[in-house]
Each structure stands twice: as structure tokens, then as C-alpha cells.
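In: take a look and give me a structure for this.
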Amino acid sequence: MEQVSAGGDDVWLEAASWSDNRRELRMPTALEGSLRLFLGESESVQVIDVSNRGCRLRGVALKPAQRVWLRIGGLETLVGTVAWCDDGEAGIRFEQRLPREVIMLLSGGARDDDGYEDI
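Out: This is a model prediction of the structure:
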């Protein structure tokens, strides 16, 4: 992971590859969730990581641009859109950003020195 400056503001980039252009810190998780498509039945998914703008899921076959409803633990239902999918994994972009405290709770790392910045 690399920290860069963009116009004087520090932002976090997770540089897993040259093509990775995410601008938010992804926090690893090991959570089970429930995903539902419009007018569809719920199915279990594994939440691999989460950020303030989205998450990565494993164990589900989705298509880009599908709208989804995701339940993780006791949180309210999160509404999002499938941003990408590949080999049983999918990236979901949330309609509303998650607060820092929720991300820390989901990742099991409620620390003040985690380097997370809500951008």
C-alpha cells in the first residue's frame, strides 16, 4: 500500500497492480453476508474486504451493473451496484459511504492509529 499526495491532501492507494486505481483503504474481513438481487432470493456470500465506498465478495455469480442488497451482521441493508466480477468474486460499490467506525467494526480493528482516511 502506498500513500500519495493529491493536491495537498493525502489519500491511500492500494497498489495491488498497476491497473488498481482505488482511492480508499480496503480493510480485510472474514465475514459472512447475505446478498439479494432485485426480486431474487437471498444467498450467502463471504465478504473479503470493505471500504467506505464498497466491498469485495466471494462465492457469488454476478454481472456488472446489477443492483444488489447486502446484509452484513447486524448492519442495515447496504444497497450497491456490481462494479466488476471475476472468477467467483465481485466488487460492490455502495450507494452511500460507510462511516469509519462501521468499517473498523467490520474489520475487527477499532484502533485510532489504523491510517484510515475517509475520502
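In: going forward, measure contacts between C-alpha atoms and count neighbours the same way
Out: Fine.
In: strands of the chain, residue ranges please.
Out: 2-6, 9-13, 27-37, 43-50, 54-58, 67-72, 78-86, 89-94 (DSSP state E).
In: nearest the middle, which residue of the chain would you pick?
Out: Relative to the mean C-alpha position of the chain, the nearest C-alpha, by CA atoms, centre = their mean, is the one of residue 55, at 1.7 Å.
In: could you tell me which residues make contact with that one?
Out: Neighbour list for residue 55: 26, 47-49, 91-94 [criterion: CA atoms under 8 Å, 6 or more residues apart in numbering].
In: for comparison, sequence B:
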Amino acid sequence: MGYMNSQFRRVEPALIEQRKAFRHPVQIQRTAIRQHGKNARKGELVDVSIYGCRVASDSMIAEGSRVWLRFEGSSPITATAIWCRDGQVGCRFDETLDQKLFRSLALINE
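Out: Below is the predicted model:
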């Protein structure tokens, strides 16, 4: 009987987390993002892991674009824009983030 009642029930699609590591939520406004051949734009670091981050910015960046990120006290970090929508950009770092820099970013709470 349960099968007959459930066969027509709508089920929402599952959300599958494809990240390699948990992204730590942060709120760091002293962030800059730049595409090749363009000026750096201000941004806000929204979350970060050693593999990537999400930056809120008013610049439109195409998926697959190479970007350079700079956080306060860091050298430029190269990354690839994986997605861009609603004023936010998801980036995957070319090299894993230095543990010391990651800890300092994850502990800052502005």
C-alpha cells in the first residue's frame, strides 16, 4: 500500500556537495579580485578552504576565467573562476592555500 501512495510523490533533487574540503564562512572585506588585463576590483571574501573560495564582487567574471586574488597581507593568489552569479564568484586555487594564510583568514572575523 505504501508503494502505491508514494510512487507519485514529488521528491526534490538531492544537493550533492562536490567540494574536497569544508568551506569556512568568513567576512573579509579587504579582498581584491582581478582578471587578466583588467584592473583589480574590491571584493569581500565570503568563505574559504585550502582549495578555493567565494568572493562577493560587482565585477562580472566568466566561468573558466583566470583570476588573481589578494587578501590582506598575502601575495597574489592565482585561481580559476568556476562559477559566477548573483554578484559572487566561486574560485578554485591553482595551488592549495598555505596553511598559515588559511588559518589567519579563517580566524579573522570582521
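In: tell me the counterpart of the residue nearest to the centre of structure 1 in structure 2.
Out: Superposed on structure 2 with TM-score structural alignment, residue 55 of structure 1 falls opposite residue 53.
In: what number of residues lie near the closest residue to residue 49 of structure 2 other than its chain neighbours?
Out: Closest residue to residue 49 of structure 2 apart from its sequence neighbours, by CA to CA, 6 or more residues apart in numbering: residue 23 at 4.7 Å. Neighbourhood size, residue 23 of structure 2 [other CA atoms under 10 Å]: 17.
In: please tell me how far residue 23 of structure 2 sits from residue 3 of structure 2.
Out: 39 Å (CA to CA, to the nearest Å).
In: and what of residue 100 of structure 2?
Out: Relative to residue 3 of structure 2, residue 100 of structure 2 is positioned 54 Å away (CA to CA).
In: nearest to residue 21 of structure 1, of the strands of structure 1?
Out: Nearest of the strands of structure 1 to residue 21 of structure 1, taken as CA to CA: strand 9-13 at 7.3 Å.
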